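*Asks:* Below is the structure, and that's it, no one-letter string:
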């Protein structure tokens, strides 16, 4: 993906950071409360990891939700205001400010490997996504897992770029941004071509009307 689109995504999140904090603090996204928050927490806890890296952590809700005294959790995000808010809220995890280009360029600290790395609705790019994920292979212990929760495309929709205008939000968001949506088959193909195997591919559905809300994709490095 051209660098300008990566920059546009990051700039949008910087502009929208306070709006996002308000949205999460006030529980304004109903699908998260009904299904997707519990789904990603459950997927993480199934592995009982001792070291977790939460990438694109935002204001840190997921890092706090999975933190336990026996577990090291660190959340990173490219938006300083979100990282500062997460740090202020505390709750046990550590936080640091790194953007996705920092990761692609190998600028993360020399952390000990993690049992689990998670992206919760935090992957927005097309080809650059797997350049990012491939850079993280060295940060996973042998047999470790990478979990992705992402918006699911209905069967009649195709992969491609969409623009997120935040129209469903109660809070005003000043900046739209581009988001690349992948079909299920494209996730599978791209994972295989980049040296990942899919451990599990889970549909997350609305508990009442059974509408498909998201996918949780669990990857492992293919040896």
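*Replies:* Sure thing, it's come through. These numbers were taken from a predicted model, which means no experiment stands behind them.

*Asks:* Could you use CA atoms for every contact and neighbour count after this?
*Replies:* OK.

*Asks:* Can you check which helix is longest in the chain?
*Replies:* Longest helix in the chain by number of residues (criterion: DSSP state H): helix 3-15.

*Asks:* Packing partners of that helix?
*Replies:* Contacts defined by 3 or more Cα pairs under 8 Å, 6 or more residues apart in numbering; DSSP states H and E place helix 3-15 against strand 177-181.

*Asks:* just the angle between the strand it packs on and helix 3-15, please?
*Replies:* Counting by axes from the mean of the first three to the mean of the last three Cα atoms, to 10 degrees, strand 177-181 lies at 120 degrees to helix 3-15.

*Asks:* pretty sure residue 106 belongs to a strand, no?
*Replies:* No: in this structure, residue 106 is coil, not part of a strand, as judged by DSSP: H, G, I helix; E, B strand; the rest coil.

*Asks:* Distance check, it against residue 118.
*Replies:* Distance, residue 106 to residue 118, using Cα to Cα, to the nearest Å: 18 Å.

*Asks:* before we move on, back to that, so what touches the longest helix of the chain?
*Replies:* By Cα atoms under 8 Å, 6 or more residues apart in numbering, the residues outside helix 3-15 that reach it are 78-81, 124-125, 174-179.

*Asks:* circling back: so between residue 106 and residue 118, which is more surrounded?
*Replies:* Remark: of residue 106 and residue 118, residue 118 carries more neighbours, 24 against 13, as counted by other Cα atoms under 10 Å.

*Asks:* Next one for the comparison:
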């Protein structure tokens, strides 16, 4: 991965997900991403520390998180993603969650979400610099249940916003390079403020050697 200042090509970012859907599904379900074993566990632990009966996963991909959380009677689980192939795979693998294909610009108009509120709304590596990120986070904050929280897991950034590109060279299969935006801590604070929220807690997730793998942030109104 390389990083340099610039603006994210949103069209290319979304197109890369469509192109990489099958390879991504295989990589996640075959546990081909070693770092995800740590970041996934950190996310699940954070979710479990607050009682909840409802959770919305925005940018849910092939649905791994909701499968991990499924099986509890009375718990309402929902996932949304802009990539139709990933949503189809998620829905085919789980019966006790609802999945909807919608992009971030369409969240506010999505009939399946009208009038809904959630104890947790999660963005797991799903806010990477698109112009719609502010609106998506604002939507999430507006659809929290009382005492609910938005939970963001993202890649660590540098001292300033920069554009990077994931080539997936370390993974088997054929991949299309994926551009994305890295945000600095100050950029995240500005994004949350613009969306009407604030960072309530921020934790760096590291591997056994102390290398930072992700940042977990709890966001509230």
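*Replies:* Perfect, thanks for sending it. Only a predicted model underlies this, so the values are computations on that prediction, with no experimental measurement involved.

*Asks:* Would you map the helices across the second structure?
*Replies:* Shown for the second structure, the helices assigned by DSSP H span residues 10-29, 34-48, 64-69, 84-93, 133-142, 185-194.

*Asks:* any chance of those in JSON lines, plus mean neighbour count and distance to residue 101 of the second structure?
*Replies:* Converted to JSON lines, those look like this (neighbours: other Cα atoms under 10 Å; distance: least, Cα to Cα, whole Å):
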{"stretch": "helix 10-29", "mean neighbour count": "17", "distance to residue 101 of the second structure": "12"}
{"stretch": "helix 34-48", "mean neighbour count": "14", "distance to residue 101 of the second structure": "23"}
{"stretch": "helix 64-69", "mean neighbour count": "16", "distance to residue 101 of the second structure": "15"}
{"stretch": "helix 84-93", "mean neighbour count": "19", "distance to residue 101 of the second structure": "6"}
{"stretch": "helix 133-142", "mean neighbour count": "21", "distance to residue 101 of the second structure": "14"}
{"stretch": "helix 185-194", "mean neighbour count": "16", "distance to residue 101 of the second structure": "24"}
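
*Asks:* Just put these in TSV and tack on distance to residue 116 of the second structure.
*Replies:* Below are these laid out as TSV (distance: least, Cα to Cα, whole Å):
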stretch	distance to residue 116 of the second structure
helix 10-29	26
helix 34-48	19
helix 64-69	17
helix 84-93	20
helix 133-142	10
helix 185-194	21
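
*Asks:* Go through those and name the closest to residue 161 of the second structure.
*Replies:* Nearest of the helices of the second structure to residue 161 of the second structure, taken as Cα to Cα: helix 185-194 at 6.9 Å.

*Asks:* so what does the closest one touch, helix or strand wise?
*Replies:* Using 3+ Cα pairs under 8 Å, 6+ apart as the contact criterion, the elements in contact with helix 185-194 of the second structure are helix 133-142, strand 198-206.

*Asks:* Compare these and give me the one nearest residue 169 of the second structure.
*Replies:* If you check each of these against residue 169 of the second structure by Cα to Cα, strand 198-206 wins as the nearest, at 22.0 Å.

*Asks:* Buried ones in that closest one, by neighbour count?
*Replies:* Within strand 198-206 of the second structure, the residues scored as buried using 16 or more other Cα atoms under 10 Å are 198-199, 204-206.

*Asks:* any residues touching it, and which ones?
*Replies:* Here strand 198-206 of the second structure has contacts from 38-39, 42, 189, 192, 212-221, using Cα under 8 Å, 6+ apart.

*Asks:* if we can go back for a sec, make a markdown table from the helices and strands packed on helix 185-194 of the second structure and add distance to residue 100 of the second structure to it.
*Replies:* Converted to a markdown table, those look like this (distance: least, Cα to Cα, whole Å):
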| stretch | distance to residue 100 of the second structure |
| --- | --- |
| helix 133-142 | 15 |
| strand 198-206 | 27 |
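
*Asks:* Can you tell me which of those is nearest to residue 50 of the second structure?
*Replies:* Each of these was checked against residue 50 of the second structure via Cα to Cα, and the shortest separation belongs to strand 198-206, namely 13.6 Å.

*Asks:* Also compute the angle for that closest one relative to helix 34-48, please.
*Replies:* Computed by the same axes, to 10 degrees, the angle between strand 198-206 of the second structure and helix 34-48 is 140 degrees.

*Asks:* Run the angle between strand 198-206 of the second structure and helix 185-194 for me.
*Replies:* 150 degrees.

*Asks:* mean distance, strand 198-206 of the second structure to its aligned residues in the first structure?
*Replies:* Once superposed with the first structure, the aligned residues differ from strand 198-206 of the second structure by a mean of 0.9 Å; criterion: mean Cα distance after the TM-score superposition for the first structure.
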